[in-house]
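J.: can't give you the sequence, but here's the structure:
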């Protein structure tokens, strides 16, 4: 007579369901042998980002002609770019240079929060800049009465609060998950879904919340930006002066370029992380990192090239430095 088999009890200790004290960042999976070469363009672009950003911020601060709403919003955008870059690229370079892949749980959650919150702040600033251009083009006589200093300060506070409140749940959504398998993140930084995919539990809430963020932030911002520029285009077409149309169009093209540079890599990163399968490819990782590296580098350059006041100040600084060396 065969006795009844005893039921197997699976406990949390058996499966080791616990939140790890650290994670391992792979970097770019499949390209570990060429991390040193990858560090060259990354470090160069990071240096350009820091140099160009601090130059533009210094010029905005010291040039009285640039103490205008549009340049205050530009300063906010550059600041959010700095937070995003400095929260990820230094660790990325440590991985490439020294194979320093370990990141503690606290550092990982902090990096996750800073990356995503600064991304939302950047999107919010782009919306504020679109509103600024709408008022400047469609209501030029009321521009300084609408966008007063108190209003700009309130917009800045709303931008910061929006980024913090929307992303505040992210670390807690990760901390609630059990991790019973690998603690190795197939990425160069702690991206929310890349970390959540390591869990052996259902991450539907994480995916749904991420989708909610994209629709309620990026979707809403893009919709209002589109409306703003539709009204701007109509107003520009009504201008009788060809020179005026060119001047307004040039300013708006600069902002539209920055919008495209910011949103296209960010949306690609979101889509590849959620629909790119369990393990990300090297191409997905490289392309998803573009929104951490390229927009922060290009934004100060684009505005520096298109803004005459910034150009004049840069040339003045360069000429003074040249005169000192002679």
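T.: Great, that's in hand. Keep in mind the model is a prediction, meaning the values are calculated, not measured.

J.: contacts and neighbour counts: CA atoms only from here.
T.: OK.

J.: pull out the buried residues from stretch 293-311.
T.: Buried residues in stretch 293-311, counting neighbours by 16 or more other CA atoms under 10 Å, are found at 293-301, 303-304, 309-311.

J.: run through the helices of the stretch 201-326 of the chain in chain order.
T.: In the stretch 201-326 of the chain, the helices defined using DSSP state H, counting those that start in this stretch lie at 204-213, 220-237, 242-275, 282-288, 290-306, 308-325.

J.: turn those into TSV, including distance to residue 94.
T.: Compiled in TSV, the helices of the stretch 201-326 of the chain are given as follows (distance: least, CA to CA, whole Å):
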stretch	distance to residue 94
helix 204-213	28
helix 220-237	35
helix 242-275	22
helix 282-288	16
helix 290-306	16
helix 308-325	32
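
J.: of these, which approaches residue 13 most closely?
T.: Comparing the helices of the stretch 201-326 of the chain against residue 13 with CA to CA, the closest turns out to be helix 204-213 (24.5 Å).

J.: check which helices and strands the closest one sits against.
T.: Applying 3 or more CA pairs under 8 Å, 6 or more residues apart in numbering; DSSP states H and E, one finds that helix 204-213 contacts helix 169-175, helix 192-196.

J.: okay, those, which one's buried deepest?
T.: helix 192-196 (a mean of 21; mean count of other CA atoms under 10 Å).

J.: give the other helices and strands that that helix contacts.
T.: Packing partners of helix 192-196 (3+ CA pairs under 8 Å, 6+ apart): helix 169-175, helix 204-213, helix 242-275.

J.: please compute how far that helix lies from its chain's middle.
T.: Distance of helix 192-196 from the chain centroid (CA atoms, centre = their mean, to the nearest Å) equals 17 Å.

J.: on that earlier part again, of the helices of the stretch 201-326 of the chain, flag the one that's most buried.
T.: Stretch with highest mean neighbour count among the helices of the stretch 201-326 of the chain: helix 290-306 (a mean of 21; mean count of other CA under 10 Å).

J.: quick one: residues in contact with that helix.
T.: 42, 45-46, 48-50, 52-53, 56, 78, 81-82, 84-85, 88-89, 250-251, 254, 258, 261-262, 265-266, 269, 310-311 (CA atoms under 8 Å, 6 or more residues apart in numbering).

J.: gap between that helix and the chain center?
T.: 12 Å.

J.: circling back to that earlier point, can you check which of the helices of the stretch 201-326 of the chain gets nearest to residue 95?
T.: Proximity to residue 95 (CA to CA) singles out helix 282-288 among the helices of the stretch 201-326 of the chain, at 14.2 Å.

J.: A further structure is provided below for comparison with the first:
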């Protein structure tokens, strides 16, 4: 893979107004994308079937004059018949282990048929196609941190495979449409992201810890707590997405935070915010990665340096937000 020379890139705020269709618009990441693009003056069409999204996220924008919502399962088609689109952004999919393991077939279908339906729509409109993939394509990695050139260590029939393989296929078909049909594509691999608008039952570690702490329950740590993750605040992810729209690069790009923490270090940060927490240790789930951290050299070369919110600051804000919703 040839890495382009470093060149700071503006966000979509500097471009002409765009018409953007976002699948998964009622989800955690999707709703923040809707907000960002509306604030930048673009027109947004949101599509969701609420399998893991929240009606409350759609309600935030329902009365906005440049927002239209379509309730639909994109695996069965995207019923859009409006004006010419500039971008189709595919963010629809259950993304937390409890949700995709509850809906394994639906997760595979939205990664496969949903991605193809989005690509067909983009091709028909001459629009760009932006795929939200995941760091899960790296599986339980043997290379650390993980660069985009690493092919991964994924169990294709394990309990997490419905999500891992759905995203790996989604990347493959996206590149096939780019190479054979000339679709202007972007692919991002999202590393652990957190912040406001996550579902209370999301099931990922920060959401679990915060809600357990606020309820005075022991924090559930799987294994011995030595496994590591890097945690990206939602605003940092949205900034990266907005900038990558403007970059003419078609292969996968990692988006995450380079700072790595063990689960026990994360517990300590949350305990500093919500005092008197305790820990309950459980067995490590099957195929759970021991480490996960992005190599961000490609991202930095494409969009320049972007600030990262510290984990302590992001956790503090997330706790305040979740306290209001509790």
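T.: Yep, it's here. Just so it is clear, the structure is predicted and the values come from calculations on it, not from any experiment.

J.: TM-score for these two?
T.: The TM-score (TM-score structural alignment, normalised by the length of structure 1) is 0.26; 127 aligned residues with a CA RMSD of 5.3 Å.

J.: distance to residue 159 of structure 1 added to the helices and strands packed on helix 192-196 of structure 1, as JSON lines?
T.: Formatted as JSON lines, those follow (distance: least, CA to CA, whole Å):
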{"stretch": "helix 169-175", "distance to residue 159 of structure 1": "17"}
{"stretch": "helix 204-213", "distance to residue 159 of structure 1": "15"}
{"stretch": "helix 242-275", "distance to residue 159 of structure 1": "16"}
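
J.: out of those, nearest to residue 23 of structure 1?
T.: Residue 23 of structure 1 lies closest to helix 169-175 among these, at 12.7 Å (CA to CA).

J.: so residue 310 of structure 1 touches residue 57, yeah?
T.: No. The criterion here is CA atoms under 8 Å, and residue 310 of structure 1 misses it with residue 57 at 10.0 Å.

J.: which one, of the helices and strands packed on helix 192-196 of structure 1, ends up nearest to residue 286 of structure 1?
T.: Closest among those, once you apply CA to CA, is helix 242-275, at 9.6 Å.

J.: distance from that closest one to the middle of the chain?
T.: With CA atoms, centre = their mean, you get 14 Å for helix 242-275 of structure 1.

J.: so which elements touch that helix?
T.: Partner elements for helix 242-275 of structure 1 (3+ CA pairs under 8 Å, 6+ apart): helix 105-138, helix 192-196, helix 220-237, helix 282-288, helix 290-306.

J.: residue 149 of structure 1 is nearest to which of those helices?
T.: When these are compared (using CA to CA), the closest one is helix 105-138, at 12.9 Å.

J.: which secondary structure elements does the helix or strand that the closest one is followed by contact?
T.: As assigned by DSSP states H and E, the chain's next helix or strand after helix 105-138 of structure 1 is helix 143-146. With contacts defined as 3+ CA pairs under 8 Å, 6+ apart, helix 143-146 of structure 1 has no helix or strand neighbours.

J.: quick check: buried residues in the helix or strand following helix 143-146 of structure 1?
T.: Counting by DSSP H and E, the next helix or strand C-terminal to helix 143-146 of structure 1 is helix 149-167. By neighbour count on 16+ other CA under 10 Å, the buried set for helix 149-167 of structure 1 is 152, 155-156, 159-160, 162-164, 166-167.

J.: for those residues, which one is nearest residue 113 of structure 1?
T.: For the buried residues of helix 149-167 of structure 1, the residue nearest residue 113 of structure 1 by CA to CA is residue 167; the value is 6.3 Å.

J.: would CSV of the buried residues of helix 149-167 of structure 1 with distance to residue 193 of structure 1 be doable?
T.: What follows is the buried residues of helix 149-167 of structure 1, written out as CSV (distance: CA to CA, whole Å):
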residue, distance to residue 193 of structure 1
152, 34
155, 30
156, 28
159, 24
160, 23
162, 21
163, 18
164, 18
166, 16
167, 13
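
J.: show me which residues of the helix or strand where residue 58 of structure 2 lies are buried.
T.: Assigned by DSSP H and E, residue 58 of structure 2 falls within helix 55-59. Residues 57-58 are the ones in helix 55-59 of structure 2 that count as buried (16+ other CA under 10 Å).

J.: for structure 2, what spans make up the strands?
T.: Assigned by DSSP state E, the strands in structure 2 fall at 19-23, 43-48, 67-71, 87-90, 128-134, 185-190, 193-194, 219-222, 228-230, 232-233, 252-255, 260-262, 279-282.

J.: now for the fourth one, which elements pack on it?
T.: Contact here means 3+ CA pairs under 8 Å, 6+ apart; on that basis strand 87-90 of structure 2 packs against strand 19-23, helix 104-125, strand 128-134.

J.: need the ones you listed in JSON lines with distance to residue 273 of structure 2 and mean neighbour count, can you?
T.: Formatted as JSON lines, those follow (distance: least, CA to CA, whole Å; neighbours: other CA atoms under 10 Å):
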{"stretch": "strand 19-23", "distance to residue 273 of structure 2": "35", "mean neighbour count": "26"}
{"stretch": "helix 104-125", "distance to residue 273 of structure 2": "35", "mean neighbour count": "22"}
{"stretch": "strand 128-134", "distance to residue 273 of structure 2": "29", "mean neighbour count": "25"}
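
J.: out of the ones you listed, which is closest to residue 176 of structure 2?
T.: Closest to residue 176 of structure 2 of those is helix 104-125 (CA to CA; 10.1 Å).

J.: for that closest one, packing partners?
T.: Using 3+ CA pairs under 8 Å, 6+ apart: helix 104-125 of structure 2 touches strand 87-90, strand 128-134, helix 161-181.
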